[in-house]
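Novice: A structural model of the following input is requested.
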Amino acid sequence: MASRLQGKIAIVTGAGSGYGLGIATKLISEGANVVIADISETNGMAAADKLGATYVKTDVTDKAQWQNLLEMTLSTYNALHIVVNNAGSCYEKQPSETLSDHEFDLTMNVNVRSIFNSVAVIVPHFLQQGDGVFVNIASTSAIRPRPGAPYLLCYSSVFSLTRIKGLAWYAASKAAVNVASNGMAIEYGSRGIRFNTVCPVVGLTSMTNTMQQSDLDAFASTIPLGRMCTPDDVAGAVAYLVSPDAKFITGVNLQVDGGRCA
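Specialist: Okay, here's the model as predicted:
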């Protein structure tokens, strides 16, 4: 297992913290070299120092910065095999009619345009070498945009599943991630490039670490396996999808949700 990704080079966006950091940690533990692409220099450099990885400051909404990211990766490792689009954005819960243009644009740019940019820049490289794999992080809200999803950064002092809503456009952005990934799996499958998504349920990250334990327990009780998602859970799914063990898997939206969407 430790050598399952030996010799592979991976870019992980938003890997300075949360799920991205967990993913980078897991890929490195299985033998990959990882380039951490994060807009936060503080988080990105700290993660790179901790893991022995490479950090490239990147705004994933800017195609030119993706080009720089690819060039830096190739100049450092002379190869690229894996891209994990993990960077994401969410707005504070609110009625859809009050959502500002700025909040909508930021959500769509970080969650959707970033993947468009990655494909525009990285796919030509993968086509030239004859293979490559993308894993795009979506959300269970892309599948079932119901109360309780996608994130509990939108919580009230009195926890109520029926009140956690108002994130329709976030869910729409993640649904776009799933559909686009499925479409590109069909488009590029015959040319050696795989596309899959991972759809986590609400997880234990910096977005939820300010919540009361009783509130976390209340949400966990709605998940059949009885707990919330962790970075390790997401990382395990990603590591499988980018590994040779998943060489015949493409166009899959893998739910990492403890059964919540069942």
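Novice: When you work out contacts or count neighbours from here on, use the C-alpha atoms and nothing else.
Specialist: OK.
Novice: so where do the strands sit in this structure?
Specialist: With DSSP state E as the criterion, the chain has strands at 9-13, 33-38, 54-57, 82-85, 132-137, 193-200, 253-256.
Novice: which other residues reach the first one?
Specialist: Identification of contacts with strand 9-13 by C-alpha atoms under 8 Å, 6 or more residues apart in numbering yields 20, 23-24, 32-38, 60, 77, 79-87.
Novice: what angle do it and strand 132-137 make?
Specialist: For strand 9-13 against strand 132-137, the angle by axes from the mean of the first three to the mean of the last three C-alpha atoms, to 10 degrees is 20 degrees.
Novice: so what's the residue nearest to residue 217 when sequence neighbours are not counted up against?
Specialist: For residue 217, ignoring the flanking residues on the chain, the nearest one in space by C-alpha to C-alpha, 6 or more residues apart in numbering is residue 227 at 7.7 Å. Neighbour list for residue 227: 217, 220, 221, 258 [criterion: C-alpha under 8 Å, 6+ apart].
Novice: Would you list the buried entries among the residues you listed?
Specialist: For these, a burial check counting by 16 or more other C-alpha atoms under 10 Å picks out 220, 258.
Novice: which of the contacts of residue 227 lies closest to residue 110?
Specialist: residue 258 (26.4 Å; C-alpha to C-alpha).
Novice: ok, now which ones touch residue 233?
Specialist: Counting by C-alpha under 8 Å, 6+ apart, residue 233 has contacts residue 256.
Novice: now swap in residue 260 and tell me
Specialist: Contacts of residue 260 by C-alpha under 8 Å, 6+ apart are 201, 222, 223, 224.
Novice: between those residues, which has the most around it?
Specialist: Highest neighbour count within the contacts of residue 260: residue 201, with 26 neighbours (other C-alpha atoms under 10 Å).
Novice: Give me the distance between that one and residue 178.
Specialist: Per C-alpha to C-alpha, to the nearest Å, residue 201 is found 15 Å from residue 178.
Novice: Before we compare anything, build this one as well:
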Amino acid sequence: MAESNGARVALVAGGSRGIGAAVVRRLAADGLAVAVGYRAAAAETETLVREIESGGGRAVAVQGDIGRDGDPAKMVEQTVARFGRLDALVNTAGVGIYRPLASIDENFVRQMFDTNVLGAIMLTKAAAAVMQEGGRIIHVSSRLAFSPIPASAVYAASKAAVSAMVHGFARELGPRGITINAVAPGVIETDMTTKIIAERGDQIRSSTPLGRIGQPDDIAGIVAFLASNDARWITGRTILADGGLT
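Specialist: Predicted coordinates:
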């Protein structure tokens, strides 16, 4: 049965851990009801949902693989069925595997683009279909979309597509009062970047004016702003959030 008390509602795809979990916590703290989208991390997601609820917030777990036909629409439908509306979509789900050109095959490319590009497009379509004026759509791109490093070309290309996508869809959604933007993080300290930080952490720290590694909360704050009414005049843009990396 749908709950509806006038509070804004967000769906966070990829919300079980890392940047996604930080976004869930921040939006819940800001008073939004949150559907926590996850692909396989059921236990982590349920723990996060209980954490939000124990703090007085509202949350629900929504399972789905955004790269699989029908799942984006199903995740949106389940969110609306539970909370009665959808005001913000935040897509932090993604595949981030690096391979040099000689090791790339067709399945690798399809896997990357099915999740990072096709999934993002279909989530946008499903969310936009149920949003009213004031809706907010936020995707995660990557700094690598603007400056790829060796072995990151396919990933970088998929994230460059995300930035192009939000630019294009902004023109379609703008007349309805819906904004769509992306955030392009540099290296953020999560379980997905453990190896990179172990190998290049000192180099990354020394390359940023702030002298540290980015944290999930650094990105969650930007997402919360883009999801708010304060960002009503920003659409079709990708915000580069890399700590001033040189």
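Novice: what's the TM between chain one and chain two?
Specialist: The TM-score (TM-score structural alignment, normalised by the length of the second structure) is 0.90; 235 aligned residues with a C-alpha RMSD of 1.7 Å.
Novice: if we can go back for a sec, Serialize the strands of the first structure to TSV and add fields for distance to residue 109 of the first structure.
Specialist: Shown next, in TSV, are the strands of the first structure (distance: least, C-alpha to C-alpha, whole Å):
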stretch	distance to residue 109 of the first structure
strand 9-13	14
strand 33-38	15
strand 54-57	17
strand 82-85	13
strand 132-137	14
strand 193-200	18
strand 253-256	21
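Novice: Mean neighbour count and distance to residue 143 of the first structure for those strands - can I get that in a markdown table?
Specialist: Shown next, in a markdown table, are the strands of the first structure (neighbours: other C-alpha atoms under 10 Å; distance: least, C-alpha to C-alpha, whole Å):
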| stretch | mean neighbour count | distance to residue 143 of the first structure |
| --- | --- | --- |
| strand 9-13 | 25 | 23 |
| strand 33-38 | 28 | 27 |
| strand 54-57 | 22 | 32 |
| strand 82-85 | 25 | 18 |
| strand 132-137 | 25 | 13 |
| strand 193-200 | 26 | 8 |
| strand 253-256 | 22 | 9 |
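Novice: For residue 71 of the first structure, which of the ones you listed is the nearest?
Specialist: Closest of these to residue 71 of the first structure is strand 54-57, at 10.5 Å (criterion: C-alpha to C-alpha).
Novice: looking at the second structure, where would I find the counterpart of the closest one?
Specialist: Counting by TM-score structural alignment, strand 54-57 of the first structure pairs with residues 60-63 of the second structure.
Novice: What does residue 208 of the first structure correspond to in the second structure?
Specialist: Using TM-score structural alignment, residue 208 of the first structure pairs with residue 193 in the second structure.
Novice: tally of neighbours for the closest residue to that match other than its chain neighbours?
Specialist: Once flanking residues are discounted, residue 193 of the second structure sits nearest to residue 187: 7.3 Å by C-alpha to C-alpha, 6+ apart. Here the number of neighbours of residue 187 of the second structure (other C-alpha under 10 Å) works out to 23.
Novice: same check, this time on the one 4 residues further on
Specialist: Here the number of neighbours of residue 191 of the second structure (other C-alpha under 10 Å) works out to 9.
Novice: How much space separates it from residue 146 of the second structure?
Specialist: Taken as C-alpha to C-alpha, the span from residue 191 of the second structure to residue 146 of the second structure is 23 Å.
Novice: Quickly note the distance from the residue of the second structure most remote from its centre to residue 148 of the second structure.
Specialist: Centroid-distance maximum for the second structure: residue 102 at 29.8 Å, with C-alpha atoms, centre = their mean. Taking C-alpha to C-alpha as the measure, residue 102 of the second structure and residue 148 of the second structure are separated by 17 Å.
Novice: Can you check which part of the first structure the longest helix along the second structure sits on?
Specialist: Counting residues, the longest helix in the second structure under DSSP state H turns out to be helix 153-173. Alignment note (TM-score structural alignment): helix 153-173 of the second structure is matched to residues 168-188 of the first structure.
Novice: Okay, buried residues for the matching stretch please.
Specialist: In stretch 168-188 of the first structure, counting by 16+ other C-alpha under 10 Å, buried: 168-178, 180-182, 184-185, 188.
Novice: likewise stretch 120-139 of the second structure?
Specialist: Buried-residue list, stretch 120-139 of the second structure, by 16+ other C-alpha under 10 Å: 120-124, 126-128, 131, 134-139.
Novice: And that stretch, how far out from the chain middle?
Specialist: 12 Å (C-alpha atoms, centre = their mean, to the nearest Å).
Novice: What is the end-to-end distance of it?
Specialist: 7 Å.
Novice: Touching that stretch from outside, list them.
Specialist: 66, 72-73, 76, 85-92, 162, 165, 173, 176-183, 223, 226-229, 232.
Novice: ok, 7 Å please
Specialist: Stretch 120-139 of the second structure has contacts (C-alpha atoms under 7 Å, 6 or more residues apart in numbering) with 72-73, 76, 86-92, 176-183, 227.
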